[in-house]
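Colleague: here is the input, now give the coordinates:
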Amino acid sequence: MSLKNLEIYKSHILEYGFTVINTIFSPEEIDKISRVLENIDTSKENFRKSEDLFAIRQFLKELPEIKDLIFNENIQRVVKEIFGEKYFVVKSIYFDKPETSNWYVAYHQDLTISVDKKLDVPDFGPWTTKQNQFAVQPPLPILENIYTIRIHLDDTDENNGALKVVPKSHSKGIYRPETIDWKVETEEICNVEKGGIMIMKPLTLHGSNRTTNGKKRRVIHIEFSDMELPGGLQWSERMY
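Modeller: From the prediction side, this is the model:
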């Protein structure tokens, strides 16, 4: 990977809401990550398992031994140079969309953050609680500040659930998917090679189609911010 032109990717994210950078991880690094994932105890409460999807919430907390494998030199440079010096992890999820999966995701924005407790803080809400984990929709500036990295452990295209996005939708505030005017907006499929990453802003409208080519899609989703939360709230997965 040529890291000298990260400015190009940064400007693409700021304008369009997303970018793809391939060859961030070597085949050997992906194999090491995969081996850790193959040996996990899937019965924990933060693990969600169905025939269409396997997911791990609070992924980096559940599998601390994988952190050093994920934060290789390339990822550290991406975070520092594209996001900023003070960005830290605020959320992590692992998705495994199996070969036979009918799982698809309709267009949406990622509008909630994970916090440590439920507090009555102005402009924060609505709230949801799953398995004693608290999620809340924060004010827009907090969402606008977040960057998401999606690490691809498999080659991904439109046939096995690559993300489709609406370019520039991240700069339009809260954008209800039912109001998308396809005469004005366009759709782009984000193909990512095994070992590559997709970076996106949470407010970028995105979704994915069902798998049709019998190939699995495993993705590690990590969100970053450099903002502190008000009113005594803390990021529940904060990690440097």
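Colleague: use CA for all of it now, contacts and neighbours both
Modeller: OK.
Colleague: where do the strands sit along this structure?
Modeller: For the chain, strands defined by DSSP state E occupy the ranges 18-21, 47-49, 54-57, 88-97, 105-108, 113-115, 127-130, 133-136, 147-152, 163-165, 188-189, 197-200, 206-208, 217-225.
Colleague: how about Leu143, what does it touch?
Modeller: Contact analysis of Leu143 by CA atoms under 8 Å, 6 or more residues apart in numbering lists 111, 202-203.
Colleague: show me which of those is closest to Asp157.
Modeller: The shortest approach to Asp157 among the contacts of Leu143 belongs to Pro202, at 20.4 Å (CA to CA).
Colleague: OK, contacts around the closest one?
Modeller: Counting by CA under 8 Å, 6+ apart, the residues that Pro202 touches are 109-111, 143-144, 146-148, 170.
Colleague: if we use 10 Å, what do you get?
Modeller: The contact partners of Pro202, by CA atoms under 10 Å, 6 or more residues apart in numbering, come to 17-18, 108-112, 143-148, 170, 223.
Colleague: let's compare: structure for the following, please.
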Amino acid sequence: MRAHFDQLGYALAPDVLSPAECARLGELVQPVASASGGTRCLLSQPWCAALATRLRAEPALAACLDPDALAVQCTYFEKSAGRNWLVPMHQDLSIPVAARVDAPALRGWSVKEGAVFVQAPPALLRELVAVRVHLDPCSAGDGPLVVVPGSHRAGVIAPADLPAARAVAPAVACIAGVGGALVMRPLLLHASSKALGQSRRRVLHFVFGPRTLPHGLEWNVAVQSD
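Modeller: So this is what the prediction gives:
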């Protein structure tokens, strides 16, 4: 699985959580999810921090996820007939940090839901791993994530180079069952289309990274000691 992950930039792990666990997580996330169907700031919730700890120790993810990695963000996405959207092909370049730091290598500062974000240096982006836990089945008609295998190896891709980078390999739709996890490099080119039916697609998207950051940056989370 590690060789597959390093080469392609993603891997699918089925049945990481049981259907009953996913149903319970859906109940827990609903009160803190915004009216728009998502939020970026779930790690402050004890249940979410506990789930991050469990994912770090999950045998099915061990080949892709360093057991010492720090969970630095959890975003909730809910796509349904009433909350439907598409996302064009892109890379995830921003990380949540405790405060702004003036350094020439840092750019793309923003504030989202009260948290400070910055575009991370390429060397740091290559160390990040995202784990997307599916609380519902995600079929081809549910607006699944579509990835370009191997595109993460190109590093940060300039907008003008995006068409060439997309041609590296045919795009693949990441289908998952309840409790399945998609593990991916944030530098992997990915997109999603609108859902076609009346189903609901709920995802908890965790980002894991190294415990220390360059340029005097600090993560916008308490360090997890376990």
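Colleague: which one, of the strands of structure 1, ends up nearest to Pro64 of structure 1?
Modeller: Checking the strands of structure 1 against Pro64 of structure 1 by CA to CA gives strand 88-97 as the closest, at 11.6 Å.
Colleague: pull up the aligned stretch in structure 2 for the closest one.
Modeller: Strand 88-97 of structure 1 corresponds to residues 70-79 of structure 2 when matched by TM-score structural alignment.
Colleague: what residue of structure 1 matches up with Asn220 of structure 2?
Modeller: Mapped onto structure 1 by TM-score structural alignment, Asn220 of structure 2 lines up with Ser236.
Colleague: count of residues packed around its match?
Modeller: Residues near Ser236 of structure 1, counting by other CA atoms under 10 Å, number 17.
Colleague: likewise Pro96 of structure 2?
Modeller: Residues near Pro96 of structure 2, counting by other CA under 10 Å, number 24.
Colleague: and the aligned residue in structure 1 for it, what does it touch?
Modeller: The alignment partner of Pro96 of structure 2 in structure 1, by TM-score structural alignment, is Ser114. Listed by CA under 10 Å, 6+ apart, the contact set of Ser114 of structure 1 reads 58, 90-92, 128-129, 133-138, 234-238.
Colleague: gap between Ser114 of structure 1 and Pro126 of structure 1?
Modeller: Separation of Ser114 of structure 1 from Pro126 of structure 1 (CA to CA, to the nearest Å): 12 Å.
Colleague: and what of Glu223 of structure 1?
Modeller: Separation of Glu223 of structure 1 from Pro126 of structure 1 (CA to CA) stands at 20 Å.
Colleague: so the two - more neighbours on which side?
Modeller: Neighbour count, other CA under 10 Å: between Glu223 of structure 1 and Pro126, Glu223 has more, with 23 against 10.
Colleague: from Pro202 of structure 1, how far out is the closest residue to the more buried one other than its chain neighbours?
Modeller: Spatial nearest neighbour of Glu223 of structure 1, excluding adjacent residues (CA to CA, 6 or more residues apart in numbering): Thr148 at 4.3 Å. Note on Thr148 of structure 1: its distance to Pro202 of structure 1, by CA to CA, is 7 Å.
Colleague: need the overlap of contacts for those two.
Modeller: Listed as contacting both Thr148 of structure 1 and Pro202 by CA under 10 Å, 6+ apart are 18, 110, 223.
Colleague: verify the stated contact: Asn213 of structure 1 with Glu99.
Modeller: Yes. Between Asn213 of structure 1 and Glu99 a contact is recorded at 7.7 Å, counting by CA atoms under 10 Å.
Colleague: in terms of neighbours, single out the busier of these two.
Modeller: Using other CA under 10 Å, the more surrounded residue of Asn213 of structure 1 and Glu99 is Glu99, with 16 against 13.
Colleague: tell me the contacts of that one?
Modeller: Counting by CA under 10 Å, 6+ apart, Glu99 of structure 1 makes contact with 51-52, 160, 211-217.
Colleague: among those, which two are most distant?
Modeller: For the contacts of Glu99 of structure 1, the maximum inter-member distance is 16.4 Å, found between Glu51 and Asn213 (CA to CA).
Colleague: report the separation between the closest residue in space to Met89 of structure 2 that isn't next to it in sequence and Val172 of structure 2.
Modeller: Nearest in space to Met89 of structure 2, with sequence neighbours left out and distances taken as CA to CA, 6+ apart, is Ala191 at 4.4 Å. Applying CA to CA, the value for Ala191 of structure 2 to Val172 of structure 2 is 10 Å.
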